[in-house]
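Asks: The amino acid sequence is not available; the structure is as follows:
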């Protein structure tokens, strides 16, 4: 959704690395009849960049730098629920308890000398239900960055992806060794200090493959 409250539908493909924070996301969206835009967000070798082109060739928006890279690290962390082996403790990721919250844990990602934090909430089946952070920087239309508010990602529609037939998850399926359960609906939004909420993106996961 843009700042005027208008939803734009797009089709996207993402290639992500579960071993370290890295991904390349490409998308095509229709802004208006006969007006398409192609975008690419990437975090590779600790360098982040975003680029959007009208009709795939005319520059429309682009950006990089420290602020973009910080937010892209958090985006990789938020989307790691789709390749959950990336969420295991490692040389760059550790987990800390959240005081008084048994269903929550804070992920601390330190990579390239930069540390970002996000709190995950899990449902009664230990599946990721949401993530929230104040380290994600919101980029405004004028190119400036705003740290006011909380970036929240909600997960739902968990399904089994793997060797067995894909289908809705039931409690009995959670113990199967034939695949992994990941959310098929990911909704990202901003929650501002006054309590208002701005929904910025909604994604439906249609296919997951491993290489």
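Replies: Looks like it arrived, so ask away. Source: prediction; values computed, not measured. Numbers count the residues shown, from 1 in each chain.
Asks: only C-alpha atoms for contact and neighbour calcs from this point on.
Replies: Will do.
Asks: neighbouring contacts of stretch 93-105?
Replies: Stretch 93-105 is touched from outside by 87, 89, 106-110, 119-124, with contacts defined as CA atoms under 8 Å, 6 or more residues apart in numbering.
Asks: Farthest pair within the residues you listed?
Replies: Longest distance between any two of those is 28.5 Å, between 110 and 124; criterion CA to CA.
Asks: which of those two has more neighbours?
Replies: residue 110 (16 against 9; other CA atoms under 10 Å).
Asks: hang on, isn't that one packed against residue 116?
Replies: Yes - taking contacts as CA atoms under 8 Å, residue 110 lies within contact range of residue 116: 6.5 Å.
Asks: who touches residue 133 in this structure?
Replies: Taking CA under 8 Å, 6+ apart as the test, what residue 133 contacts is 117-119, 150-152.
Asks: now that we have those, which one has the most neighbours?
Replies: Counting neighbours by other CA under 10 Å, residue 151 leads the contacts of residue 133 with 25 neighbours.
Asks: Next up, a structure to set beside the first:
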């Protein structure tokens, strides 16, 4: 994807430049790989119980990809293992009981592919330098928000990033297919940044809450703490 006939990058909106500055990455190159360690709790349904989890995630930035592998405590001595993957613009989700009984396995359909792309887009908060990459296009919305368009192959997804006046990222929201209904319906998917910390000299999110905005009310399904961020160049 080119931005103009000279194939030179379009300047980033001032709001995004302010975000890079606030994050202390404005003078850092774009990493080739990013590794995260995470812990937190999640629900599988609005009325379900909270379950603790730990996870490792690896991102590729120049050619967008990620692999998220989690272990979820279902009951004492009973766990689920989850894997969410983006590769070559296509998504795959696999959940296993006791690490070997497949409970959910979905891949390479429109709902999963777009959902996985939206997840990657929302998670560039851990490597904001990706905002400069040619697969993203930005549009300023008002004084404190910017809409990003993320293209991979024949698919384009979009989401809204909102910031404080100082350039701190506050939230990301997008319309995403909610898997709790058949057929799946588009629902608002909302990520709120609750805290940020210093990781390798960069100021990045350390505590997030993810919510589905459903007709019957908000479904807070994930609370996430990031314990380690490692960038490789």
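Replies: Cool, the structure landed. Values in this document were obtained by computation on a predicted structure and should not be read as measured data.
Asks: Quantitatively, what TM-score do the chains reach?
Replies: The pair, once superposed, lands on a TM-score of 0.84 when counted by TM-score structural alignment, normalised by the length of structure 1; 188 aligned residues with a CA RMSD of 1.5 Å.
Asks: still on that earlier bit, quick one: which of the contacts of residue 133 of structure 1 sit in strands?
Replies: Residues of these located in strands (DSSP state E): 117-119, 150-152.
Asks: Same list, the contacts of stretch 93-105 of structure 1, but as TSV with distance to residue 205 of structure 1 and secondary structure please.
Replies: Formatted as TSV, these follow (distance: CA to CA, whole Å; DSSP: H, G, I helix; E, B strand; the rest coil):
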residue	distance to residue 205 of structure 1	secondary structure
87	19	helix
89	25	coil
106	25	strand
107	23	strand
108	25	strand
109	24	strand
110	27	strand
119	22	strand
120	20	strand
121	20	strand
122	19	strand
123	20	coil
124	22	coil
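Asks: Just the buried residues of the residues you listed.
Replies: Among the contacts of stretch 93-105 of structure 1, those that count as buried by neighbour count (16 or more other CA atoms under 10 Å) are 87, 106-110, 119-122.
Asks: can those residues go into TSV with extra columns for distance to residue 137 of structure 1?
Replies: Written out in TSV, the entries for those read as follows (distance: CA to CA, whole Å):
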residue	distance to residue 137 of structure 1
87	22
106	18
107	17
108	17
109	16
110	17
119	16
120	18
121	21
122	24
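Asks: The aligned partner of residue 143 of structure 2 in structure 1 sits in which helix or strand?
Replies: Using TM-score structural alignment as the criterion, the counterpart of residue 143 of structure 2 in structure 1 is residue 102. Under DSSP states H and E, the secondary-structure element containing residue 102 of structure 1 is strand 101-111.
Asks: Please apply the same query to residue 36 of structure 2.
Replies: Assigned by DSSP H and E, residue 36 of structure 2 belongs to strand 33-42.
Asks: in that strand, what counts as buried?
Replies: For strand 33-42 of structure 2, a neighbour-count test (16+ other CA under 10 Å) marks 33-42 as buried.
Asks: now stretch 78-94 of structure 2
Replies: Within stretch 78-94 of structure 2, the residues scored as buried using 16+ other CA under 10 Å are 79-87, 89-94.
Asks: Which ones among these lie within strands?
Replies: Cross-referencing the buried residues of stretch 78-94 of structure 2 with the strands (criterion: DSSP E) gives 79-87, 90-94 as the overlap.
Asks: now, the most widely separated pair of these?
Replies: Pairwise across these, and taking CA to CA, the largest span is found between 79 and 90, at 26.9 Å.
Asks: quick revisit: could you tell me where the following helix or strand past the strand holding residue 36 of structure 2 falls in structure 1?
Replies: Proceeding N to C from strand 33-42 of structure 2, the next assigned helix or strand is strand 51-60, under DSSP H and E. Counting by TM-score structural alignment, strand 51-60 of structure 2 falls onto residues 8-17 of structure 1.
Asks: how about residue 161 of structure 1, what does it touch?
Replies: Taking CA under 8 Å, 6+ apart, we find residue 161 of structure 1 in contact with 179-182, 208.
Asks: With secondary structure, distance to residue 97 of structure 1 and neighbour count added, can I get the residues you listed in TSV?
Replies: Converted to TSV, the contacts of residue 161 of structure 1 look like this (DSSP: H, G, I helix; E, B strand; the rest coil; distance: CA to CA, whole Å; neighbours: other CA atoms under 10 Å):
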residue	secondary structure	distance to residue 97 of structure 1	neighbour count
179	strand	28	17
180	strand	24	20
181	strand	23	23
182	strand	23	23
208	coil	30	13
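Asks: which element is the counterpart of residue 156 of structure 1 in structure 2 on?
Replies: Aligned against structure 2 by TM-score structural alignment, residue 156 of structure 1 finds its counterpart in residue 194. When secondary structure is defined by DSSP H and E, residue 194 of structure 2 falls within strand 185-199.
Asks: can you pull the buried residues of that strand?
Replies: In terms of neighbour count (16+ other CA under 10 Å), strand 185-199 of structure 2 has its buried residues at 187-194, 196, 199.
Asks: And the contacts of stretch 78-93 of structure 2?
Replies: The list of residues contacting stretch 78-93 of structure 2 from outside it, by CA under 8 Å, 6+ apart, reads 64-74, 94-99, 104-109, 112-117, 152-153, 155.
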